[in-house]
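Undergrad: just coords:
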């Protein structure tokens, strides 16, 4: 290395950069076995490959003057250098495997859309100078430029990735790469492994997908909000819900007698809905009957608990669609039997 002066070069993102030569140590180019070190092999390979742009993380910035001096020593054309900012966790620490998934393959395996991942990665440390957040490949080719990449580290915000993925779930016409929804296949496989049996698998999968904030929450939501899904026992029978009868009582009910009247009414309302129009009419009928009560909770709360066994779940009409008429009536009867 020179003992005096500075080594200057240009970085597309950071502009002109200089390093004092007297602060840089001499470095090894050939090892004792005759093989080159990375610094030498790297620039020889790039030169022979006619590399025009070197794009790498900012941690390589301090090594760049060594590479620049080698290019100049060989009288070779220097490539353009582009040192990208680091990817950071939300706590501003460097993104690493120890703190979560970091590979594209892993996010694809979890069920994220390729379109969401590409869109998300493009926005890590870059923006087009507008409010636009959804980009097609054509948009990115047209809008992207290295000059608009930020110098500071980019935060890997999983909430933003989940938001983008939800967009592509709800806007299938905007997907340019994915024909099948990878999350749908993942949900179906998981339900099968859990011995879940439902009347309409597509309706069930759609309901689950809409409640997810991200594919990585599938197991959690199946164990909480969708714990009500019918599960087969080893003998082929369907497991019964297990919940205390007190949970059925709406806060404005005075006693169990009032609860029983409400459940009996619910059973009659549901029994009168023809099987053939169950999925299309059960929600409207329930909402109309509940509104007639004055306090919708008098009807919808005990129905929610009877069908789900819990306080927090999808709406009772949505559950009734998923379960189908037969299983819905069976669960309401079970609730009546608890009183």
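TA: Noted; the coordinates are in hand. From a predicted model like this one, the values you see are computed outputs, not experimental measurements.
Undergrad: use CA for all of it now, contacts and neighbours both
TA: Fine.
Undergrad: Surely residue 187 is within a helix?
TA: Yes. Assigned with DSSP: H, G, I helix; E, B strand; the rest coil, residue 187 falls within a helix.
Undergrad: residues touching the residue lying closest to it once chain neighbours are set aside, list them.
TA: Using Cα to Cα, 6 or more residues apart in numbering and skipping the chain neighbours, the partner closest in space to residue 187 is residue 205 (6.4 Å). The contact partners of residue 205, taken as Cα atoms under 8 Å, 6 or more residues apart in numbering, are 184, 187, 188.
Undergrad: helix, strand or coil for residue 205?
TA: Classification of residue 205 using three-state DSSP returns helix.
Undergrad: Distance of it relative to residue 293?
TA: According to Cα to Cα, to the nearest Å, residue 205 and residue 293 sit 32 Å apart.
Undergrad: just residue 332 next, same as before
TA: Distance check for residue 332 against residue 293: by Cα to Cα, it reads 19 Å.
Undergrad: residue boundaries of the strands in this protein?
TA: 6-11, 15-20, 53-57, 80-84, 87-88, 154-155 (DSSP state E).
Undergrad: Pull the residues that contact the fifth one.
TA: Looking back up the chat, that one is strand 87-88. Contacts of strand 87-88 (Cα under 8 Å, 6+ apart): 94, 95, 124, 153, 154, 155, 156.
Undergrad: Closest one of those residues to residue 305?
TA: Set against residue 305, the nearest of the contacts of strand 87-88 by Cα to Cα is residue 156 (38.8 Å).
Undergrad: so the closest one makes contact with residue 122?
TA: No. Using Cα atoms under 8 Å, residue 156 is not in contact with residue 122; the gap is 11.6 Å.
Undergrad: take a look at this one as well, against the first:
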């Protein structure tokens, strides 16, 4: 059996981290088994689906390296891969279910269904269709349709008994059939619901393993019933745990950014993001946390997916991103920083700055904040910030006045500058830090920067001396 898996997002907004999470496990399982990974666009929501959202899905998955073997943009033997282009296929299959007695036409109006729902609410019953049209004679239903009644097609769910199936992650799962609604399969506009389109597409596209989020596990009995009604063998079911906020609720944009665009625009590295998402449902042997796609391809199995609800912890993602940032060569990091502001500056200067801030980067977009003082003019320094808590403005003025001529004459290298400034501090009878901090504030406007003398070397003698002069003027 050739393994064939898919990810099937709906293009109704920004691409979701959950889509990438599920895509990762599907793609890895395909690679692990020499199979195929498909991208299918489930765009049957005619109000919310849009082409821009679909484009963002393509871009975000490619950004993460989660490329597909078949899909709407590259084609394949089982296309089309957009559900909006397969509506006639669903209509044909829905009508075949009616013909076999596994589904039926329902002509109940929206007003009647609302009345049923209110009565069920009042009786504290779970809302569901009361099956009024299920056993009506076909001639009566046809008479209503001929008279212009709007209709949908509903599946016939067994009234009693249990649906049992094995899930790779959760073992045996059992649902009572009397808790499952007679699901609408085909809507009154002729378009399918998720359940019909999903099952028909998975079958016709040869999907062998359905690896999807656990929120769909309650829909699985409906899907199994459809497989049975069509006389098809169901795929292997594998429901991965939902990504969760720290309070264990399902991840949502109210508590965590969920858009893959946000993470890309912030400057998270795609390889760090993939590694982090892998840890949400899978553990490498020996508890190794930093690993690449090739490592995962080698070790992954759907039987190893963790059942517990993983917490999407931004602090852990920041840590993971840092691990990958530190491993980049300065040249590679400079290239990655290009879209985040570095491309607008002299390449040689950027290359000199990168090693100074590499350990300080959390995400690539930190570049502008960390390096602004290298490129722009500084506001007049604050005398209180120059003095700090341990010294007076007069003491700081004295130290900077001693340092100024030494800086003017020193060899302008990191090592030589540090040696010269330490001599100034010793001659003044203070610790090096008592000189270095006000000098740091004078030339950068900040108390927290890369090493002072390395910063001075990049700033250059003229700009550094001009900024010391400005600080002395403020302390006069």
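TA: Yep, it's here. Everything quoted here is computed from the prediction, not taken from an experiment.
Undergrad: Compare residue 156 and residue 122 of the first structure and say which is more crowded by neighbours.
TA: A direct count of neighbours by other Cα atoms under 10 Å for residue 156 of the first structure and residue 122 places residue 156 higher, at 23 against 16.
Undergrad: Let me have the strands of the first structure in TSV, adding mean neighbour count and distance to residue 69 of the first structure as columns.
TA: Output for those, formatted as TSV (neighbours: other Cα atoms under 10 Å; distance: least, Cα to Cα, whole Å):
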stretch	mean neighbour count	distance to residue 69 of the first structure
strand 6-11	16	8
strand 15-20	13	12
strand 53-57	14	15
strand 80-84	21	14
strand 87-88	18	29
strand 154-155	20	30
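Undergrad: could I get the ones you listed as TSV with distance to residue 336 of the first structure?
TA: Shown next, in TSV, are those (distance: least, Cα to Cα, whole Å):
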stretch	distance to residue 336 of the first structure
strand 6-11	74
strand 15-20	74
strand 53-57	65
strand 80-84	64
strand 87-88	54
strand 154-155	53
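Undergrad: re the thing from before, more neighbours: which of residue 332 and residue 293 of the first structure?
TA: Neighbours around residue 332 of the first structure and residue 293, counted as other Cα under 10 Å, are more numerous at residue 332. The numbers are 21 against 12.
Undergrad: show me the contacts for the counterpart of residue 61 of the first structure in the second structure.
TA: Alignment note (TM-score structural alignment): residue 61 of the first structure maps to residue 217 of the second structure. Residues near residue 217 of the second structure by Cα under 8 Å, 6+ apart: residue 239.
Undergrad: Now do the helices in the first structure.
TA: For the first structure, applying DSSP state H gives helices covering 38-48, 64-73, 104-110, 114-122, 137-143, 158-170, 182-193, 201-211, 218-222, 256-271, 278-292, 297-308, 316-338.
Undergrad: on contacts alone, who are the packing partners of the third one?
TA: What that stands for is helix 104-110 of the first structure. Secondary-structure packing of helix 104-110 of the first structure (3 or more Cα pairs under 8 Å, 6 or more residues apart in numbering; DSSP states H and E): helix 114-122.
Undergrad: State the distance from the residue of the second structure most remote from its centre to residue 413 of the second structure.
TA: Farthest-out residue of the second structure from its mean C-alpha position, per Cα atoms, centre = their mean: residue 427, at 56.1 Å. Residue 427 of the second structure sits 21 Å away from residue 413 of the second structure, going by Cα to Cα.
Undergrad: cool, and residue 56 of the second structure?
TA: For residue 56 of the second structure relative to residue 413 of the second structure (Cα to Cα), the value is 47 Å.
Undergrad: residues near the aligned residue in the second structure for residue 152 of the first structure, how many?
TA: Superposed on the second structure with TM-score structural alignment, residue 152 of the first structure falls opposite residue 308. Using other Cα under 10 Å, residue 308 of the second structure is surrounded by 13 other residues.
Undergrad: can you check residue 258 of the second structure too?
TA: Quick note: residue 258 of the second structure (other Cα under 10 Å) scores 19 neighbours.
Undergrad: residues in contact with the counterpart of it in the first structure?
TA: Aligned by TM-score structural alignment, residue 258 of the second structure pairs with residue 102 of the first structure. Counting by Cα under 8 Å, 6+ apart, residue 102 of the first structure touches 95, 96.
Undergrad: How about residue 401 of the second structure?
TA: Applying Cα under 8 Å, 6+ apart, we find residue 401 of the second structure in contact with residue 472.
Undergrad: what's the answer for residue 178 of the second structure, then?
TA: Contacts for residue 178 of the second structure (Cα under 8 Å, 6+ apart) come out as 158, 159, 160, 161.
Undergrad: Please identify, among these, the one with the most neighbours.
TA: Result: residue 158 is most packed of these (other Cα under 10 Å), 17 neighbours.
Undergrad: Nearest residue to it in space, ignoring adjacent ones along the chain?
TA: Nearest non-adjacent residue to residue 158 of the second structure (Cα to Cα, 6+ apart): residue 177, at 5.9 Å.
Undergrad: same deal with residue 359 of the second structure?
TA: In space, residue 359 of the second structure is closest to residue 326, 6.5 Å off (Cα to Cα, 6+ apart).
Undergrad: Need the counterpart of the one you found in the first structure.
TA: By TM-score structural alignment, residue 326 of the second structure lines up with residue 170.
Undergrad: can you tell me how far its match sits from residue 28 of the first structure?
TA: Relative to residue 28 of the first structure, residue 170 of the first structure is positioned 56 Å away (criterion: Cα to Cα).
Undergrad: Return the distance of the equivalent of residue 125 of the first structure over in the second structure relative to residue 213 of the second structure.
TA: Using TM-score structural alignment, the partner of residue 125 of the first structure in the second structure is residue 281. Counting by Cα to Cα, the separation of residue 281 of the second structure from residue 213 of the second structure is 11 Å.
Undergrad: I appreciate the help and will end here.
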